[in-house]
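Engineer: Sequence and predicted structure below; questions after.
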Amino acid sequence: MDDEESLEEWARRREERRAASTGKLRAVPLGSGKHRGAHVDPGAPRAIERWTGEQWEAVGVVDDLAAAKAVLYPPRPAKERPAEWDRPPRGETRGRHRKQDPAEERDQ
């Protein structure tokens, strides 16, 4: 029984999990009947809800599944890649599988 976790330790871990999940969003279909998979009625309006740590709170309403996905999964900003990351155009480099030209063999 010595390996059991104390109540205080468990409560601390629980609060950390709750704090990490606060602010997450979900889309709930606003149709009649039971909630089903999101793909079942893509044209139905959706309520956007945010988790407060205690309960789901309504944030807004969107027209359909496509609009809900745009709210839930916004596009990430494109990062600028350094120029040295760019590969040379095809054919300018030799892969390991390519045989060297006889002139290149003599130069080495």
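Structural biologist: Everything's here; your move. Worth saying up front: this structure is predicted, and the values here are computed from it rather than measured.
Engineer: C-alpha only now, for contacts and for neighbours.
Structural biologist: Will do.
Engineer: As a check, name the ranges of all helices in this protein.
Structural biologist: With helices called from DSSP state H, the chain shows them at 7-21, 65-72, 102-107.
Engineer: With mean neighbour count and distance to G43 added, can I get the ones you listed in CSV?
Structural biologist: Output for those, formatted as CSV (neighbours: other C-alpha atoms under 10 Å; distance: least, C-alpha to C-alpha, whole Å):
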stretch, mean neighbour count, distance to G43
helix 7-21, 11, 28
helix 65-72, 16, 6
helix 102-107, 8, 64
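Engineer: next up, a second structure to put side by side with the first:
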Amino acid sequence: MDDEPLAEWAERRDARVGQLRAVPLVTGGGPRASHLNPEAPRAIQRWNGHMWEPHGFAANLAEARRVLFPHAEAASAPETTTPRLDPGTGRHRKPPP
């Protein structure tokens, strides 16, 4: 049997401790995908190594993303020029006229 050593499993599990996730608060068995209800409030949960525990609250998807990815806005500077496709020979390219 190819069982993983317990030390490797524990190391992989402990690497996720502190990870955050946002769960939409919708009534009933409604959709849980974030893009379907962007204005729905979110519960921010934190992984403690054994279960997801309450960590915070966000009013909508945009606020939840700011909590989950605080450095993403600073790292993603808007691109000033649009990338141009170079001529190629791939199947998806149109042949030159």
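Structural biologist: Structure received. It should be emphasised that the depicted structure is a prediction, and the values quoted were computed from it without experimental measurement.
Engineer: mind putting the helices of structure 1 in a markdown table, distance to R46 of structure 1 included?
Structural biologist: Formatted as a markdown table, these follow (distance: least, C-alpha to C-alpha, whole Å):
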| stretch | distance to R46 of structure 1 |
| --- | --- |
| helix 7-21 | 21 |
| helix 65-72 | 7 |
| helix 102-107 | 65 |
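Engineer: wait, which of those helices is closest to G37 of structure 1?
Structural biologist: For G37 of structure 1, the closest of these is helix 65-72, at 11.1 Å, according to C-alpha to C-alpha.
Engineer: Now do that closest one: everything it contacts.
Structural biologist: With contacts defined as C-alpha atoms under 8 Å, 6 or more residues apart in numbering, helix 65-72 of structure 1 is touched by 25-27, 38-39, 42-46, 48, 62.
Engineer: now stretch 8-18 of structure 2
Structural biologist: By C-alpha under 8 Å, 6+ apart, the residues outside stretch 8-18 of structure 2 that reach it are 46-49.
Engineer: and which of the contacts of helix 65-72 of structure 1 is nearest P74 of structure 1?
Structural biologist: So of those, ranked by how close each gets to P74 of structure 1 (C-alpha to C-alpha), first place is L25, at 11.8 Å.
Engineer: Now do the strands for structure 2: every range, in order, please.
Structural biologist: Using DSSP state E, the strands of structure 2 run over residues 20-24, 42-47, 52-58.
Engineer: circling back: only the buried subset of the contacts of stretch 8-18 of structure 2, as a ChimeraX command please.
Structural biologist: To isolate the buried members of the contacts of stretch 8-18 of structure 2 in ChimeraX, using 16 or more other C-alpha atoms under 10 Å:
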select :46,47
